[in-house]
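*Asks:* take a look and give me a structure for this.
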Amino acid sequence: MSLINTEIKPFKAEAFKQGKFESVSEADVKGKWAIFFFYPADFTFVCPTELEDLQSEYAALQSMGVEVFAVSTDTHFSHKAWHETSPAIGKIEYYMLGDPTGAITRNFDNMREDMGLADRGTFVVDPDGVIQVIEVTCEGVGRNAAELVRKVKAAQYVRANPGQVCPAKWEEGEETLAPSLELVGKI
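*Replies:* Sure, this is the predicted structure:
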């Protein structure tokens, strides 16, 4: 069953963010756009490239009212150690949630049970706590943060403009569509 258009489940986690530990729950997500960016593990190979790429778009996401929560089944202590030892991870300013029990990862149906690790999954959540975008890739395929920003802009546009939809490769400012009987078969 798809999680699209479902509300996120309650959670509580410890996070590492900008040199501090903070408690985070679903209440911290409500009322704003959020990205839950799951990755398999700290101190790995593709993960730091993705997290660094996401950091390169963090200011743009923040300007759009979006908060980022990176999540792995590591602890918040491990996130701190990785942040202090990796040049790529040392740049990160967004939340890094520890999920050692796997509760959050399972809430998003994103756990590889045989390994106890999160899949490489991205979930965009609207201000009502409803999942609007999901992307999951296999272990060896990294994600593109610029494309994620484009998807968030499209989701925000659709929310703000009921009756409008964004076609393939839509970029902010481009023409959208208003689905209707008259459009059927004309695209």
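*Asks:* please make it C-alpha for all contacts and neighbour counts, starting now.
*Replies:* Fine.
*Asks:* and the helices in the chain?
*Replies:* Listed in chain order, the helices found in the chain under DSSP state H are 46-56, 58-63, 76-85, 103-107, 145-160.
*Asks:* buried set for the fourth one?
*Replies:* Within helix 103-107, the residues that qualify as buried by neighbour count (16 or more other C-alpha atoms under 10 Å) are Ala103, Ile104, Thr105.
*Asks:* tally of neighbours for the closest residue to the second one other than its chain neighbours?
*Replies:* Spatially, and ignoring its direct neighbours in sequence, Ile104 is nearest to Phe11 (6.3 Å; C-alpha to C-alpha, 6 or more residues apart in numbering). Taking other C-alpha atoms under 10 Å as the criterion, the count of residues near Phe11 is 13.
*Asks:* reformat the buried residues of helix 103-107 as TSV; add distance to Val125.
*Replies:* Written out in TSV, the entries for those read as follows (distance: C-alpha to C-alpha, whole Å):
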residue	distance to Val125
Ala103	18
Ile104	14
Thr105	15
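*Asks:* Gly116: which of those residues is nearest?
*Replies:* Looking at the buried residues of helix 103-107 and their distance to Gly116, the nearest is Thr105, at 9.6 Å (C-alpha to C-alpha).
*Asks:* separation between that closest one and Thr122?
*Replies:* 11 Å (C-alpha to C-alpha, to the nearest Å).
*Asks:* would you do the same for the sequence below? I want to compare the two.
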Amino acid sequence: MGLINTHILPFGANAYKDGKFTRVGDTDVLGKWTIFFFYPADFSFVCPTELEDLANHYEELQKLGVEVYSVSTDTHFVHKAWHDESEAIGKVKYTMIGDPSGELSRNFEALDEQSGLANRATFLIDPQGVIQFHETTADGIGRNADELLRKVKAAQYIAAHPGEVCPAKWEEGEATMAPSIDLVGKI
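*Replies:* Next up is the predicted model:
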């Protein structure tokens, strides 16, 4: 995928949040850090474990100024039914976008055209609407919100500190690096 450092494409979609149906579009995500968390299907197996894990980290993400949108090709009506019926999904406070046409999933190159389902894909968007991070895993491999949180902090750090980079396994408060010719061959 060549989506890193590209702007998100225009979209409009129906969603479910806080017991209400709402409409979400590309202009709603500008001006803040945003996570798009694509997953294959409601009422499935790995997906609820991931959405619950993300729900357990939502408050901390909010404190960092990050908004979260989960996305599947189910409708917003199905999201409401799943939210009402599942104890794990009942914890979700972030917006659940319905993408039955696949428009948003296609915009992020996250749609499996054969099945019509979204891939298990995560995107971090900066306040200017630019994709800073993405990962896609096979359907059977669940994601870890702790690692996502670490990557959000790293992306926010380098955005606030131009000229610095975060090395592998960087955690908030640890040393960063300023790339220079003097470091070549010394790491």
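*Asks:* got a TM-score for the pair?
*Replies:* The TM-score (TM-score structural alignment, normalised by the length of the first structure) is 0.99; 187 aligned residues with a C-alpha RMSD of 0.5 Å.
*Asks:* name the residues contacting each of Thr105 and Thr122 of the first structure.
*Replies:* Common neighbours of Thr105 of the first structure and Thr122, counting by C-alpha atoms under 8 Å, 6 or more residues apart in numbering, are Phe38.
*Asks:* if we ignore the residues flanking it in sequence, what's nearest Val136 of the first structure?
*Replies:* With C-alpha to C-alpha, 6+ apart as the measure, Gly121 is the residue that lies nearest to Val136 of the first structure, at 4.2 Å, once sequence neighbours are left out.
*Asks:* can you check Glu109 of the second structure too?
*Replies:* Computed as C-alpha to C-alpha, 6+ apart, the closest residue to Glu109 of the second structure that is not its neighbour in sequence is Met1, at 7.7 Å.
*Asks:* Glu135 of the first structure: neighbour count?
*Replies:* Using other C-alpha under 10 Å, the number of residues around Glu135 of the first structure comes to 12.
*Asks:* can you tell me what it aligns to in the second structure?
*Replies:* If you follow Glu135 of the first structure across to the second structure using TM-score structural alignment, you land on Glu135.
*Asks:* what does Ala146 of the first structure give?
*Replies:* Using TM-score structural alignment, Ala146 of the first structure lines up with Asp146 in the second structure.
*Asks:* next, count neighbours for the equivalent of Trp33 of the first structure over in the second structure.
*Replies:* The criterion is TM-score structural alignment: under it, Trp33 of the first structure has Trp33 as its aligned partner in the second structure. By the measure other C-alpha under 10 Å, the count of residues near Trp33 of the second structure is 25.
*Asks:* dump the residue contacts of Trp33 of the second structure.
*Replies:* The neighbours of Trp33 of the second structure, taking C-alpha under 8 Å, 6+ apart as the test, are Gly65, Val66, Glu67, Leu124, Ile125, Asp126, Pro127.
*Asks:* which of the residues you listed are buried?
*Replies:* By the neighbour-count criterion of 16+ other C-alpha under 10 Å, those include these buried positions: Val66, Glu67, Leu124, Ile125, Asp126.
*Asks:* quick check: buried residues in stretch 21-39 of the first structure?
*Replies:* Along stretch 21-39 of the first structure, these residues count as buried under the neighbour rule (16+ other C-alpha under 10 Å): Phe21, Val24, Val29, Lys30, Trp33, Ala34, Ile35, Phe36, Phe37, Phe38, Tyr39.
*Asks:* out of those, the closest to Ala81 of the first structure would be?
*Replies:* For the buried residues of stretch 21-39 of the first structure, the residue nearest Ala81 of the first structure by C-alpha to C-alpha is Phe21; the value is 12.2 Å.
*Asks:* quick check: the closest one vs Cys166 of the first structure, distance?
*Replies:* 39 Å.
*Asks:* and the strands in the first structure?
*Replies:* Taking DSSP state E as the test, the strands found in the first structure are 12-17, 20-25, 33-38, 66-72, 95-98, 111-112, 117-118, 120-125, 131-137.
*Asks:* so for Ala178 of the first structure, which of those strands sits nearest?
*Replies:* For the strands of the first structure, the distance to Ala178 of the first structure is smallest for strand 131-137, at 18.9 Å, taking C-alpha to C-alpha.
*Asks:* what does that closest one contact?
*Replies:* Contacts of strand 131-137 of the first structure with the rest of the structure, by C-alpha under 8 Å, 6+ apart, involve 3-8, 119-126, 143, 151, 155.
*Asks:* from those, which would you call buried?
*Replies:* Neighbour-count burial within the contacts of strand 131-137 of the first structure applies to 3, 8, 119-126, 143, 151, 155; the criterion is 16+ other C-alpha under 10 Å.
*Asks:* same list, the residues you listed, but as a markdown table with distance to Glu182 of the first structure please.
*Replies:* Listed next are these as a markdown table, based on distance: C-alpha to C-alpha, whole Å:
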| residue | distance to Glu182 of the first structure |
| --- | --- |
| Leu3 | 31 |
| Ile8 | 36 |
| Asp119 | 41 |
| Arg120 | 40 |
| Gly121 | 37 |
| Thr122 | 35 |
| Phe123 | 33 |
| Val124 | 31 |
| Val125 | 32 |
| Asp126 | 30 |
| Arg143 | 37 |
| Lys151 | 27 |
| Ala155 | 24 |
